[in-house]
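Trainee: this is the structure alone, sequence omitted:
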């Protein structure tokens, strides 16, 4: 692998040895990249290697199958926002999700742009309701980028575009209110903000998380990686506590 110099979003940091760390970054042109940071657990580097931070990275490796050596410089710190429990849970979940399910060395420019925008919004939005909508949409985008996109444009039964109210938990396709009939209770609710620019209320946001969460769990976390969903459960729990 040649030397890669790139901006990157820190996604996960795993201790390696006594002082080092294995770091996974999402980059705009090279996708998810892993590298070993010498001294990554040091006092100087721990504030740099926090999930959601933006860094300038350089990855070097002698051979293609060897873990790259990674050096980083802090470009933008989001450490101050970790003092807010809901924001901290959001950072932890969205970065862990990305690092866990995205394949390495495959460019996902749309995903990088969306994650960067989402993290900026989490830090800048006056209300969590603004960025929670963006997080649901990010989860839906990630599903689509990895080949499991939801089909929310037409009713799976009639082909129409009106009154799309539900989603099939099996196919991920939208279903209209009329077509759902007696099967409505077995379907997932499709909140309006998933298909237009309507501002969601708290109930609709939770419906959005239930929708994307169903497919995220089924497609990505049905095996040994299921423990990662604990970070999502923490986020949802903190949202519910805030709403009351």
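Mentor: All right, it came through fine. Keep in mind it's a predicted model, so treat the numbers as computed, not measured.
Trainee: CA only for contacts and neighbour counts going forward, please
Mentor: Noted.
Trainee: against residue 16, how distant is the residue nearest the centre of the chain?
Mentor: Taking C-alpha atoms, centre = their mean as the criterion, residue 94 is the residue nearest the geometric centre of the chain, at 3.5 Å. Counting by C-alpha to C-alpha, to the nearest Å, the gap from residue 94 to residue 16 is 23 Å.
Trainee: hang on, the earlier thing: looks to me like the residue nearest to the centre of the chain is in a helix.
Mentor: Yes: with DSSP: H, G, I helix; E, B strand; the rest coil as the criterion, residue 94 is assigned to a helix.
Trainee: and it, what does it touch?
Mentor: Under the criterion of C-alpha atoms under 8 Å, 6 or more residues apart in numbering, the neighbours of residue 94 are residue 135.
Trainee: find the nearest non-adjacent residue to residue 158, please.
Mentor: residue 179 (7.2 Å; C-alpha to C-alpha, 6 or more residues apart in numbering).
Trainee: comparison target, given below:
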């Protein structure tokens, strides 16, 4: 068995004295693992850093084996990501989120979102909203998508300012006002059906509300059923974005 493609490095772990197990995200084959022989050499260690994009050849005798990777560096982003808190925490957060996916299950929209985020992680004003959109897409790909396009109670698309914690659907101001203390805030940059296609700027308050929203549903639908905790890097990323927005 063999395939050739491109992938973004998420993580490595040691295997024996000279090799590593490489975890990558690919567009067509999802999250994929393989052994890199000699991956602990000084030359290879520089290439096998999270965030770098590499050309890959995967080989195995049968399809369900771990297999081996031959790696060719293409886009070396890791060094630049280490220059900012949002870059450092961001790549760790993304790797932890993608680790929630089944192996070898294609998620092309998440791959595209990952590429876009990696290009903007050092710009907190963009990285914050992009990460929120990434978490929303992850929830959708795992079968827990939120419906933020119209009010769950009235069907209106106007004044959507709440989200029901039970249904994950938007609620308008009029319908939600009597229950405001039990509803989640829907930040302005996520309102409407086009929230996933139009990147809108968000202020500090919106970012806090947005990560509270996605964090609530990640905990409810993903982490709690699997007896997992969110990666500490996520909190570090959110704090870094908030500090940057407060200073701007």
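Mentor: Received it, and whenever you're ready, just let me know what you need. Note that the structure is predicted; figures quoted are calculated from it, not measured.
Trainee: which residues of the first structure fall in helices?
Mentor: All helices of the first structure, identified by DSSP state H, fall at 85-101, 109-124, 128-145, 177-180, 202-220, 229-243.
Trainee: what residue in the second structure is paired with the residue nearest to residue 158 of the first structure?
Mentor: In the second structure, the residue paired with residue 179 of the first structure according to TM-score structural alignment is residue 175.
Trainee: wait, isn't that match in contact with residue 153?
Mentor: Yes: contact status for residue 175 of the second structure versus residue 153: in contact at 6.6 Å, counting by C-alpha atoms under 8 Å.
Trainee: regarding the first structure, what is its longest strand?
Mentor: What stands out as the longest strand in the first structure, according to DSSP state E, is strand 4-16.
Trainee: for it, buried residues please.
Mentor: Neighbour-count burial for strand 4-16 of the first structure, with 16 or more other C-alpha atoms under 10 Å as criterion, is recorded at 5, 6, 7, 8, 9, 10, 11, 12, 13, 16.
Trainee: in a markdown table: the residues you listed, plus distance to residue 183 of the first structure.
Mentor: Formatted as a markdown table, these follow (distance: C-alpha to C-alpha, whole Å):
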| residue | distance to residue 183 of the first structure |
| --- | --- |
| 5 | 53 |
| 6 | 50 |
| 7 | 48 |
| 8 | 45 |
| 9 | 43 |
| 10 | 43 |
| 11 | 40 |
| 12 | 41 |
| 13 | 44 |
| 16 | 51 |
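Trainee: mind putting the helices of the first structure in JSON lines, distance to residue 46 of the first structure included?
Mentor: Below are the helices of the first structure laid out as JSON lines (distance: least, C-alpha to C-alpha, whole Å):
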{"stretch": "helix 85-101", "distance to residue 46 of the first structure": "15"}
{"stretch": "helix 109-124", "distance to residue 46 of the first structure": "19"}
{"stretch": "helix 128-145", "distance to residue 46 of the first structure": "26"}
{"stretch": "helix 177-180", "distance to residue 46 of the first structure": "51"}
{"stretch": "helix 202-220", "distance to residue 46 of the first structure": "29"}
{"stretch": "helix 229-243", "distance to residue 46 of the first structure": "21"}
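Trainee: of all the ones you listed, which lies closest to residue 34 of the first structure?
Mentor: Nearest to residue 34 of the first structure among the helices of the first structure is helix 85-101 (9.5 Å), distances taken as C-alpha to C-alpha.
Trainee: now tell me what touches stretch 116-125 of the second structure from outside.
Mentor: Counting contacts by C-alpha under 8 Å, 6+ apart, the residues outside stretch 116-125 of the second structure that touch it are 51, 77, 81, 83-87, 90-91, 126-127, 130-131, 201-202, 240-241, 244-245.
Trainee: let's see it at 6 Å
Mentor: 84, 86, 87, 127, 241 (C-alpha atoms under 6 Å, 6 or more residues apart in numbering).
Trainee: one more: stretch 37-46 of the second structure?
Mentor: Residues outside stretch 37-46 of the second structure that contact it (C-alpha under 6 Å, 6+ apart): 18, 19, 20.
Trainee: what's the answer for stretch 159-172 of the first structure, then?
Mentor: By C-alpha under 6 Å, 6+ apart, stretch 159-172 of the first structure touches 150, 154, 173, 174, 175, 176, 177, 187, 188, 189, 190.
Trainee: show the buried residues in those.
Mentor: Taking 16+ other C-alpha under 10 Å as the criterion, what is buried in the contacts of stretch 159-172 of the first structure is 150, 154, 173, 174, 175, 176, 187, 188, 189, 190.
Trainee: as CSV, those with distance to residue 213 of the first structure would be great.
Mentor: What follows is these, written out as CSV (distance: C-alpha to C-alpha, whole Å):
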residue, distance to residue 213 of the first structure
150, 12
154, 21
173, 15
174, 16
175, 18
176, 21
187, 14
188, 11
189, 12
190, 13
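Trainee: which residue of the second structure lies farthest from its centroid?
Mentor: With distances taken as C-alpha atoms, centre = their mean, the residue sitting farthest from the centre of the second structure turns out to be residue 178, at 34.2 Å.
Trainee: how many neighbours does residue 176 of the second structure have?
Mentor: When neighbours are counted by other C-alpha atoms under 10 Å, residue 176 of the second structure registers 21.
Trainee: before we move on, back to that, so which elements touch the longest strand of the first structure?
Mentor: Under the contact criterion of 3 or more C-alpha pairs under 6 Å, 6 or more residues apart in numbering; DSSP states H and E, strand 4-16 of the first structure touches strand 20-27, strand 54-60.
Trainee: off-centre distance for it?
Mentor: Taking C-alpha atoms, centre = their mean, to the nearest Å, one finds strand 4-16 of the first structure lying 15 Å from the centre of the chain it belongs to.
Trainee: by how much does it deviate from the second structure on average?
Mentor: Once fitted to the second structure, strand 4-16 of the first structure is off its aligned match by 1.2 Å on average (mean C-alpha distance after the TM-score superposition for the first structure).
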